[in-house]
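In: Just to be clear, the model below is a prediction. Sequence and coordinates:
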Amino acid sequence: MATVGISARMEYALRAMLLLAEASTDKAGPLSIEALAHRQNLPSTFLEPIAADLKRAGLVHSVLGSKGGYQLTREPTDISLGDVLRAVDGPLVQVRSLPPEVSEYAGVAEHLSDVWAAVQESVSRVLDRTSLHDVVASPHRVANSGGLPVVEQDVVLKFTAAASPPQ
């Protein structure tokens, strides 16, 4: 059974990016995979392919050397949670592995695709209007997402993550 949820991969990507946002704000320099994993108690082998996806998406770049690691390519205010999630897992909402707008139904269910489109719009609105900076610097601020506080978004994300089967 599929649910609307946040996969472990998506959650790990967000947690790593929040650390990179904090490091960027503090001018702390690059963070290695090991440092990211240690600070958030994440498996480093799982973070490596996530970092590669984030780099491919242009959200981070790698710095070589003994003090190397990863850094954000843009300011934390310019990277949304939606950017991060799409980079590691593709579209935010899918219906049977397809974008909601391509779903077609007949009869009594003919307008169900409108519901899926509204779900996609709502999820995108919250995640695209909440930046890494919003979460790191002011987690209790009301995000510009229809009045839903970031703290409540976090509860919603945790609830759906808990409802998802383990990855």
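Out: Perfect, I can see it now.

In: use CA for all of it now, contacts and neighbours both
Out: Will do.

In: can you give me the helices for the protein?
Out: 8-25, 33-40, 44-56, 81-89, 112-128, 132-137, 150-163 (DSSP state H).

In: Next, the angle helix 44-56 makes with the second one.
Out: It stands for helix 33-40. Here the directions of helix 33-40 and helix 44-56 differ by 110 degrees (axes from the mean of the first three to the mean of the last three Cα atoms, to 10 degrees).

In: try it against this one:
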Amino acid sequence: MNTFFRHLSLTFALGLAAFSVQAEEIRIGFINTDRIFKEANTAKQAQAKLEQEFSKRDKDLIEFGNNLKSSAEKFEREAPTLSESQRLSRQKQLGEQDRELQRKRREFQEELNARKNEEFQQVLERANRVIKQVAETEKFDLVLQEAVYINPKHDITDKVLKVINAAK
């Protein structure tokens, strides 16, 4: 029985030694996706494209909102001098304009979010191809994109950004 425990202990120790040797051979990398979306040239180009595409509508919405605010302030000043029917008519008109503004803002935001998702999906796909390329070239066994904590020595974001930004 005593030799059984010795053999079991020896087997366990050899297993741990083999595991630690195996664990040392694993190469792990980490990618900070937020940095990719902020620092990659493709992400910056996508952001500029979105700003150009949506800036006029955004300005129009701001102008519409400012006009509505001015109209509401004017109504507040003039309300005491208006007849009941004029006051009700202007209140109704302001309410309709406010609902229209809210509808336009909601549509704008939905379209902007949909376009952002399209553009940044392309950035992510490009980044994933580059990550795979870097991982294969440098013989990484595992590359993580999300982690609670990562030792900075495993962060390969700079290498990936360098490849992404070097490509045209």
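Out: Received, thanks. For clarity, every value in this text was computed on a predicted model and none was experimentally measured.

In: After superposition, what is the TM-score?
Out: Remark: TM-score between the superposed chains equals 0.27 [TM-score structural alignment, normalised by the length of the first structure]; 63 aligned residues with a Cα RMSD of 3.8 Å.

In: need the helices of the first structure in a markdown table with distance to residue 63 of the first structure and mean neighbour count, can you?
Out: Formatted as a markdown table, the entries for the helices of the first structure read as follows, by distance: least, Cα to Cα, whole Å; neighbours: other Cα atoms under 10 Å:
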| stretch | distance to residue 63 of the first structure | mean neighbour count |
| --- | --- | --- |
| helix 8-25 | 13 | 20 |
| helix 33-40 | 12 | 16 |
| helix 44-56 | 11 | 17 |
| helix 81-89 | 20 | 21 |
| helix 112-128 | 27 | 17 |
| helix 132-137 | 21 | 20 |
| helix 150-163 | 31 | 15 |
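
In: what's the closest of the ones you listed to residue 72 of the first structure?
Out: Taking Cα to Cα as the criterion, helix 8-25 is the member of those that comes nearest to residue 72 of the first structure, at 6.4 Å.

In: Show me what the closest one packs onto, helices and strands only.
Out: Contacts of helix 8-25 of the first structure with other secondary structure elements, assessed using 3 or more Cα pairs under 8 Å, 6 or more residues apart in numbering; DSSP states H and E, are made with helix 33-40, helix 44-56, strand 69-72, helix 81-89, helix 132-137.

In: List just the one of the ones you listed that sits closest to residue 25 of the first structure.
Out: helix 132-137 (8.6 Å).

In: measure the residue lying closest to residue 71 of the second structure once chain neighbours are set aside to residue 13 of the second structure for me?
Out: The spatially closest residue to residue 71 of the second structure, leaving aside those adjacent along the chain, is residue 94, at 7.7 Å (Cα to Cα, 6 or more residues apart in numbering). Between residue 94 of the second structure and residue 13 of the second structure the computed distance is 80 Å (Cα to Cα, to the nearest Å).

In: Which of the two has more residues huddled nearby?
Out: residue 94 (17 against 12; other Cα atoms under 10 Å).

In: host element of that one?
Out: In the assignment (DSSP states H and E), residue 94 of the second structure maps to helix 84-137.

In: same deal with residue 76 of the second structure?
Out: helix 41-78.

In: okay, the angle between that helix and helix 84-137?
Out: 170 degrees.

In: distance between the helix holding residue 94 of the second structure and the chain's centre?
Out: In terms of Cα atoms, centre = their mean, to the nearest Å, the gap separating the centre of helix 84-137 of the second structure from the centre of its chain is 14 Å.

In: Pull out the buried positions in the helix or strand that comes right after that helix.
Out: Beyond helix 84-137 of the second structure on the C-terminal side, the first helix or strand identified by DSSP H and E is strand 142-144. Across strand 142-144 of the second structure, burial judged by 16 or more other Cα atoms under 10 Å covers residue 143.

In: circling back to that earlier point, how about the helices and strands packed on helix 8-25 of the first structure, which one is nearest residue 120 of the first structure?
Out: Residue 120 of the first structure lies closest, by Cα to Cα, to one member of those: helix 81-89, at 11.5 Å.
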